[in-house]
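Novice: Structure here, sequence nowhere to be found:
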């Protein structure tokens, strides 16, 4: 019985939290000091589950494609990185403070919780009007709230002791990949498209994190920046659409949201960009890959949607954004990933602040013969005419492009530099034929970004099942923290019991040597051991029994059906490997 389908939802979240702590998945950090909001520790099972999610993401998004590479960059960044990216000015959330108890709340979230009105991205004045009009008070003590103000969400630090350089903990992985773009491009032999992926820890100084794993101050994200030539997207993507063939996107458009409707339309990846619903073909492609990935976690397609952000909801760098959401019994629609079309914003900003060339040289298939317009300056005549003004006027002339200067002189017969009018007699205009082998472009970027902890919570919620009053986590086998549990049927002082334990331990050793994650348990009855392994989602339980000592065979019990098959010990590894490849739970 799955609580998501039977209506037994009232206490599912609390049961999940209890199970998570009991079985070593996660718990609140610094519990002995009363805990710290927005921080969680992950136990032996939680660490393995997170790693499985990350491995599945890497397999789906990175290792499948020849244009993808993975890098790692520091968590601490100098201030200039986030000045250039715009985060220092824009990475803020609105806050209100209780005048009575001093608690701080995120204003838009509090307004939605109390009134049901969605004010994400609205102005501070609009939020204040709603707070006054609806009488929104502090939910803890009923005190009056301050006027909303913006709070910077970047964690500050110092790089170096004794008044070191100001730095920030990164709130996203993206900037490390943008800063390294030219280096990685050279490593990748100067080819586009190019995807740079990264998995790592980030920090956001959230105002009032109150939703468990869904809103943390330190967490892990999986992100990629996909650099491409937007003029070639339609052509380049044709070679890869087969990977997402058959994937359906449930899309809630910004247009329908503005009309007050959130019913999704079903589109294939090709339909999404050919109909103009998704502006960039590669954005649609990665949304298709994301749909495939989330389905591999055991989430039904009908419980997933892509919600297009309204213009005022989008980040400052994005031309179009979709949130990939999964329906949660506790929290409603939960964002697990964001897909942003960042255009060339970030590369241009880093060029502006660093002075470093971030262009890509786009080589033509065949050289083009072009006519270039040139202007030669008669410096001698110019010097005689300008006298002391020569240097300042020359500097202004040199700041103009050849094409711009040519057009001015052709159309007007003169060029005006400040109050100085220079006629054509100071210049020679000519046209030159030349072969052009390519052009410099600034690549555009599409970005999918996933939160690992949010995915972990969603995976647990959808896996949680109750069978005859026993909890079973029906996690897809390849994502399970341990692929196999091994038990001796009986463990004790008798010679036969010691023989069972010895054979069981030798099987554990053999399976671990071959790369499987194995849990061994000989405490309590076999039924209790099955129950413990079910609670952490182990898909296959191997039992050494009396017959095993006679014919060197063991039973494999399937977690979801409790069916059992008998297998020779020598064939056990190959059998389990095949089950994992086939995702078999029969």
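Specialist: Looks like it came in fine. Computed from a predicted model, the values in this text were never measured in an experiment. Numbering: from 1, shown residues only.
Novice: C-alpha only now, for contacts and for neighbours.
Specialist: Fine.
Novice: Now do the buried residues in the strand ranked longest in the chain.
Specialist: Across the chain, the longest stretch assigned as strand under DSSP state E is strand 360-377. Buried residues in strand 360-377, defined by neighbour count with 16 or more other CA atoms under 10 Å: 360-362, 373-375, 377.
Novice: same thing with stretch 322-339?
Specialist: Going by neighbour count (16+ other CA under 10 Å), the buried part of stretch 322-339 is 322-329, 333-339.
Novice: now the helices for the stretch 351-500 of the chain?
Specialist: Secondary structure of the stretch 351-500 of the chain (DSSP state H, counting those that start in this stretch): helices at 379-386, 390-398, 402-412, 452-463, 495-513.
Novice: Sorry, slip of the keys, the one I care about is the stretch 51-200 of the chain.
Specialist: Under DSSP H, counting those that start in this stretch, the stretch 51-200 of the chain gives helices at 79-85, 87-90, 107-115, 124-134, 174-179, 181-187.
Novice: One more to weigh against that first structure:
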């Protein structure tokens, strides 16, 4: 376990960042005119631009580069969807209520904040109650003791109704994934029934968090970027060679459970070979994600993949690894990489009656033996009445899985908890040879699921810098040019009509070249530089009198991180800055 720092020390940078975010238009609590609403945040002009750039970068890597489809499904879905998915029964957090002030808190968070336990979410409820009593933990709001208070499971789903009158119950989706799964029967047609194929979605999800906190890290409405990758588990293999050499820091369950367990630094190829990562498909997407996180600005010295412990895995996950970033001494989850097996498609097939399979064509037709039943309905009808068809279904399922059950005079089936005997002669049981061109298979699913809001926060936090320039303290965001909300600021050196007209013309030319540009003529030039530094603008262009008095007089281009300045001809400005943004040219390579 990592060494725990004092809470005040851990929150120091985050407090500064949250203040900067509000002041400079990155994010702030929603509905402030009405006192604000916990767990809901508005992204301001800078934040919306940064968030959009992160989403575009994710789309380019996980949809376009991987050849996957993208859809946009509704955020409200009918109740049967979530009955099938298991969310109504198993999508809970642990709630403890203060006996004095009545405030509700996430019990696992109370434990994690005040003890050495880092993953209390993985503990069973009785053990969490024991830890609260053992450490004599208190209410974070009023300080009253919580020992002896019941810890209850609280479902996180937001309920609503669909339509007027006797409306149908519905829910705001807690993940974008179900919008992909329920449309699988149609999506497979778009994929020409060929596995493997992937479907992506970027959109809003909703969870009624017990105790939203830490600004946009834990909210009730958030954006997910998810990929559901459908595979034939018996035939499809990932291109591990392309990611085998990617270096990663892993924190497997075995190390988390061991005394003195530590993170492991290895490569994707080695982790698969030694069994640290059991699923090659999960390993592949970890290998794809690591360099992508690096590219958008996550500090790789504060990044790791942590395997879920058995008690914290979602009900659908056979295995799961989280991408985590370190924020002020704490590790936060940014993404989950889960092997969901055939859980989702099988559940939706069972509940909907639709076909959630793909027909797999054999290279050559095969002759196989099939156990079949053709029940005598003149017997089953009077004997079982309205349950006769259910009996047929049970007989068909039994014949498929255990034909030896039909070897005696009677066969036993279970119907709603009761055992019934049916004469074999009335079942029409037979074993026949059939020629098959292929078979229907239920694909397995690999799911990389990214939390966009948490990633935005991480990128900002990891980019936050303080230094001193010419004896003056400076705050700036060292954002990667690919995701920075604004790429270049354009300034006239002074408030002069001729300078301002030239600067506006340059700004228009840069926008036409596809660059995000801000124009600023307010205040002295140093103050304007500081404003752009603080929102993370990588470059500033200053138009001075030499720019307009001489042919090719040029402009001053200032780089944010080093504050170094260079002169560049106006005619070369758009092409040069575009090359820098694309990564084809470095600022240091420019002339004086």
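Specialist: Here it is on my side, so go on. Predicted model, so just to flag it, every value in this text is computed and none were measured.
Novice: Tell me how they score on TM after superposing.
Specialist: The TM-score (TM-score structural alignment, normalised by the length of structure 1) is 0.89; 563 aligned residues with a CA RMSD of 2.9 Å.
Novice: thinking again about what came up before, which two in the buried residues of stretch 322-339 of structure 1 are spaced the farthest apart?
Specialist: Using CA to CA, the buried residues of stretch 322-339 of structure 1 reach their maximum pairwise distance at 329 and 339, which is 23.8 Å.
Novice: quick one on the thing from earlier: so which of the helices of the stretch 351-500 of structure 1 comes closest to residue 368 of structure 1?
Specialist: Nearest of those (CA to CA): helix 402-412, 18.2 Å.
Novice: Between strand 360-377 and the closest one, find me the angle.
Specialist: 40 degrees (axes from the mean of the first three to the mean of the last three CA atoms, to 10 degrees).
Novice: and helix 402-412 of structure 1, what does it pack onto?
Specialist: Packing contacts for helix 402-412 of structure 1, counted by 3 or more CA pairs under 8 Å, 6 or more residues apart in numbering; DSSP states H and E, involve strand 360-377, strand 414-417.
Novice: Turn those into CSV, including distance to residue 540 of structure 1.
Specialist: Formatted as CSV, those follow (distance: least, CA to CA, whole Å):
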stretch, distance to residue 540 of structure 1
strand 360-377, 51
strand 414-417, 81
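Novice: Specify the stretch among those that is closest to residue 483 of structure 1.
Specialist: strand 360-377 (45.4 Å).
Novice: Residue 534 of structure 1 contacts residue 472, doesn't it?
Specialist: Yes. With contact defined as CA atoms under 8 Å, residue 534 of structure 1 counts as touching residue 472 (4.9 Å).
Novice: list residues touching both of these two?
Specialist: residue 559 (CA atoms under 8 Å, 6 or more residues apart in numbering).
Novice: residue contacts, residue 307 of structure 2?
Specialist: 250-253, 319-322.
Novice: okay but residue 468 of structure 2 is in contact with residue 476, surely?
Specialist: No. The criterion here is CA under 8 Å, and residue 468 of structure 2 misses it with residue 476 at 10.6 Å.
Novice: ok, those two, which is more surrounded?
Specialist: Each of residue 468 of structure 2 and residue 476 has its neighbours counted (other CA atoms under 10 Å); residue 476 has more, 21 against 9.
Novice: That one matches what in structure 1?
Specialist: Here residue 476 of structure 2 is matched to residue 472 in structure 1, going by TM-score structural alignment.
Novice: Its match against residue 539, yeah?
Specialist: No. Using CA under 8 Å, residue 472 of structure 1 makes no contact with residue 539, being 10.0 Å away.
Novice: intersection of neighbour lists for the two?
Specialist: With CA under 8 Å, 6+ apart as the test, residue 472 of structure 1 and residue 539 both reach 559-560.
Novice: Contact partners for the aligned partner of residue 228 of structure 2 in structure 1?
Specialist: Taking TM-score structural alignment, residue 228 of structure 2 has residue 225 as its aligned residue in structure 1. By CA under 8 Å, 6+ apart, the contact set of residue 225 of structure 1 is 174, 177-178, 195-197, 445-448.
Novice: Can you tell me the SS state at residue 225 of structure 1?
Specialist: strand (DSSP: H, G, I helix; E, B strand; the rest coil).
Novice: The residue lying closest to it once chain neighbours are set aside: neighbour count?
Specialist: Nearest residue to residue 225 of structure 1, sequence neighbours excluded (CA to CA, 6 or more residues apart in numbering): residue 447, at 4.9 Å. Neighbour count of residue 447 of structure 1, defined by other CA under 10 Å: 25.
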